[in-house]
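*Asks:* With the input below, show me the fold.
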Amino acid sequence: MLLLHHPCGFDEGTSALLATLLDADQPDAGAPESLPITPLTKGELSGWLDAQPAATAAWVRALNFTAEPGSLAYLPGEGGAIARVLAGVPAVDDLWAFAGLPAALPPGRYRIDADLDERAAGRAALAWALGSYRFGRYKSSDKGFASLVWPARADRAAVERTAISTYMVRDLVNTPASDLGPAELADAAQALADEFGADCEVIVGDELLDRNYPAVHAVGRASPRAPRLIDLRWGKPEHPKLTIVGKGVCFDTGGLDLKPSSAMLMMKKDMGGAAHALALGRMVMAAGLAVRLRVLVPAVENVVSGNAFKPLDVLKTRKGLTVEVGNTDAEGRLILCDALAEADSEKPDLLIDFATLTGAARVALGPELPALFSNDDRLADDLLAAGTAEEDPLWRLPLWASYRKGLDSKVADLNNVATHSFAGAIIAGLFLQEFVSKETPWAHFDTFAWNNAARPGRPEGGEALGLRAAYGAIARRFG
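*Replies:* From the prediction side, this is the model:
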């Protein structure tokens, strides 16, 4: 049996497996016969029943099975054992069609008894893998998952690459700040670098000032867990430059503009942008894309102490611009601006950043739909198209130029927030745009990185939102 554990070296204690998928061509010696799963849409059910023996059709009708997506029917065999499973699906190539089965079926060995093309086979295997995720670092479970014979035409490398990277996002985001601070996030990046032979440099504490990352230092200096900048590099220097930046706020109290307790409950996930950046970097390296990859993650905690940065402080930034602090709870854009300025200094062929940046994006688009901003229409179109193709949707919001005046400051080059409460996600995007050259193709993902409620293949908790879309666009551009 193929049991793939989380590969990044971060959460070795987790009981969650990547997937319980079996080799189709080389089954384990002595392994039991796999049980067939017949996927059926509501429109296909009648024809399937007509082709069955009368007793079988009568049994299915007696169960009142209508092939409603997500529904199951068990057909009995000799001695009352299960002989076949009927699974209602919206379509066999729907990404989530099989995602609920690993948890819903009795533990055992199954195969999909249908002639799936490459797309459908890959999606079925990926759905099974994502539906087999459990975050088990702190809570064990005796319930196992059903296992699946690899569908014959599935692109195994692509499925494993996507599933492992999604697991990485989920594990990192789900881990509480007590066990995931800036140092532990850097350890996860180093483990990733070690896995693929990449270089990883980490700039820590006051060295950030010596190396001219003053905004990262200002936000993170109040915590006893020192701030740092993670810098991972991989690939040949002559290849096109792809740079990915991720917001790594490992916990956000709001700083001196303290959040209420209700708003602080989910702030372990405020490093979700960093988790996405590392996972996307992993997908690129695992696929061996011909790019010069760089991943930059400013990692901090935004907490309260005597040396915390204060409202109306004026901060220096790596680019040389000064920023008046209108609100210490808008800290993510402050650490990102230093990282984006460094990324932009190398004139990358593509620059992408991920951040759990604004509540305004969630108010506008809800938890399932990341907001996309870009200074390049072609890049935005590529990302939106990839999101549709990968069933990982995005929604583009404008970098509306006339709103930029809301960031004007009387004492500094700009403020980190506007003086009004309108268009918060756009204002944040406009702030970040100040640190990226017009010539650099750049996209900013304002993502939630969380499932509020469980759905098949998408358990409540940390989630990769925009990851498959971003990789799809990158692979099409540089593959």
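*Asks:* From now on I want contacts and neighbour counts done on CA atoms only, so please keep to that.
*Replies:* Fine.
*Asks:* So what's the residue count around A62?
*Replies:* A62: 9 surrounding residues under other C-alpha atoms under 10 Å.
*Asks:* I'd like the next helix or strand past the helix or strand harbouring G429.
*Replies:* Under the criterion of DSSP states H and E, G429 resides in helix 424-433. Next along the chain after helix 424-433, taking DSSP H and E as the criterion, comes strand 442-446.
*Asks:* That following strand packs against which elements?
*Replies:* Counting contacts by 3 or more C-alpha pairs under 8 Å, 6 or more residues apart in numbering; DSSP states H and E, strand 442-446 packs against strand 350-355, strand 371-374, helix 377-389.
*Asks:* Residues in contact with it: which ones?
*Replies:* Contacting residues not belonging to strand 442-446 are listed as 350-358, 361, 370-376, 379-380, 425, 429, 436, 466 [C-alpha atoms under 8 Å, 6 or more residues apart in numbering].
*Asks:* Please apply the same query to stretch 91-99.
*Replies:* Outside stretch 91-99, the residues that touch it by C-alpha under 8 Å, 6+ apart are 39-41, 69-70, 89-90, 116, 119-121, 123-124, 126-131, 391, 456-457.
*Asks:* Alongside the first, I'd like the structure of this one:
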Amino acid sequence: MTDYASMLQPDKGQSAHTIHLVNPDGFDEWLKALPDRERQSVTAQGFTGKEAELAILAGKEADAWSAVIGVANPEKLSSWCLAKAAENLPAGEYRLVEGEPGQAAFGWLCAQYRFDRYKQDPEAVGTKTLLTSKPAIIDEMVALAEATDLVRTLVNIPASDLGPAELQDAAETIATNHGAEMSVISGTDLTEGYPMIDAVGRAAATDRAPRLIELQWGKTDDPRIAIVGKGVCFDSGGLNIKGAAGMRWMKKDMGGAAHALALAGLIMARKLPVRLHLLIPAVENAIAGNAFRPGDIIPSRKGLSVEIGNTDAEGRLILGDALSKACEDEPELLIDFATLTGAARGALGPDLPALFTDDAELADDIIAAGIAGDDPIWQLPLWNGYDEWLKSPTADISSTSSVPMAGASTAALFLRKFVENGTKWSHLDTFAWRNAAKPGRPKGGEALGIRAHWGMLKKRYLPE
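*Replies:* Sure thing, here's the model as predicted:
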């Protein structure tokens, strides 16, 4: 992992290049105050103060230069205001001319993420260090960047190198780093105790066998929270096989597990006073003679029988068994992350994860934390009237809706069947991917919703 701690350091008056922050409203006044040499340099580069514009101001000596970047509001920086500078400036140390980076330090760090492990000659990029006179922010900003890095990297790794076993390895590393207890359920125990997880994953090769990964951490008398992440390491669609375009990026179908692992790591790194229970059902939805079929009726850990409507709606099955297990320990809060439906993307696009919960206060807290941290989330309804669309004439419930509408909501309603009444629960249907790069956010795997949930957890368990 990138050494993010070296990229955000206390300002002790050390030598550093300065960064000016300007917006169009203040550009003319700022430009007039510059020496002729710097004014000419800015004009020659066509800099006008527009957001994300970057220019270099020549100094009296070769190494005495400074930089200027256009931002929306110099007095209130967003997480991504400094990302363009971090991407394009050369290696070295930097400080702002006025003010503090605040949460823009997060974007500075994330802009220096690299995924180049498969490149023969990766580009050598030096460290760009931002200085702050408020060192209290450093540890949390670094932890957030590391959590984002983990999600991006796990999602970016191709399925040939990241199956259920490798997902287990990632969980073991996190458990070891933080002194957590970890267990793995597989084989006969999985078949008997978690039949939906077993059904989805049983067609995979033996070295990619399905499993349930569990991690527990924290004092047993602290508030108990459970986090569940969908770990479909590759989704062919099963016997309802996907087309080529739909299958191309299915290495990312374990994005929910990546989010859950990253949030769990963040909770432990920041020592949140909770008893944490992490559950990752890890499978590959493959095709073989023993693959589960449309029309099959399979049992679940909760005891409900489920008629399979489509084998490409597999994520909700493995989550159902994991949610049932999580509820057995009566958590006061249950959160799940999943790259669950294309319907959520059709409704909200790639940038907005869809949030589902029956708890208005929980929804408000997550959404508010997302707005405050530039990690937006949008709530969609758990509409009780659509429950009837999940009825089956031959089983307790159908895995898919009988009506081709509101697909994200009906998937969430299916999950709710496996959550005990009275449990405070939220479900995030996230994309875990960025189709096009933005400053600080490269194309590829992406953490969408972690900082919103972390903000909510801090409010609840680390009140100021």
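*Asks:* Would you check the span in structure 2 matched by the longest helix belonging to structure 1?
*Replies:* As assigned by DSSP state H, the longest helix anywhere in structure 1 is helix 156-174. Under TM-score structural alignment, the counterpart of helix 156-174 of structure 1 in structure 2 spans residues 138-156.
*Asks:* Repeat that for stretch 422-442 of structure 1.
*Replies:* By TM-score structural alignment, stretch 422-442 of structure 1 lines up with residues 405-425 in structure 2.
*Asks:* before we move on, back to that, just the buried ones out of the contacts of stretch 91-99 of structure 1, please.
*Replies:* Listed as buried from the contacts of stretch 91-99 of structure 1 are 39-41, 69-70, 89-90, 116, 120-121, 123-124, 126-131, 456-457; burial here means 16 or more other C-alpha atoms under 10 Å.
*Asks:* So which residues of the stretch 251-400 of structure 2 form strands?
*Replies:* Taking DSSP state E, counting those that start in this stretch, the strands of the stretch 251-400 of structure 2 run over residues 275-285, 297-298, 306-307, 333-338, 354-357, 378-379, 397-398.
*Asks:* What lines up with P107 of structure 1 in structure 2?
*Replies:* Taking TM-score structural alignment, the alignment pairs P107 of structure 1 with A91 from structure 2.
*Asks:* Could you do E78 of structure 1 as well?
*Replies:* In structure 2, E78 of structure 1 lands on K60 (TM-score structural alignment).
*Asks:* Please report how far the residue with the largest distance to the centre of structure 1 lies from A87 of structure 1.
*Replies:* No residue in structure 1 sits farther from the centre than A54, which is 47.9 Å out by C-alpha atoms, centre = their mean. As judged by C-alpha to C-alpha, to the nearest Å, A54 of structure 1 and A87 of structure 1 stand 20 Å apart.
*Asks:* likewise H6 of structure 1?
*Replies:* Noted for H6 of structure 1: a distance of 29 Å to A87 of structure 1, by C-alpha to C-alpha.
*Asks:* same check, this time on K310 of structure 1
*Replies:* 57 Å.
*Asks:* Equivalent analysis for E160 of structure 1, please.
*Replies:* 24 Å.
*Asks:* Compare the two (neighbour count), which wins?
*Replies:* When E160 of structure 1 and A87 are compared for neighbours, A87 comes out ahead with 24 against 19, by other C-alpha under 10 Å.
*Asks:* Pretty sure that one sits against L40.
*Replies:* Yes: at 6.1 Å, A87 of structure 1 and L40 qualify as touching, with contact defined as C-alpha atoms under 8 Å.
*Asks:* hey, what's in contact with both of these two?
*Replies:* A67.
*Asks:* Can you get me the start-to-end distance on stretch 365-378 of structure 2?
*Replies:* Span of stretch 365-378 of structure 2 from end to end, C-alpha to C-alpha: 12 Å.
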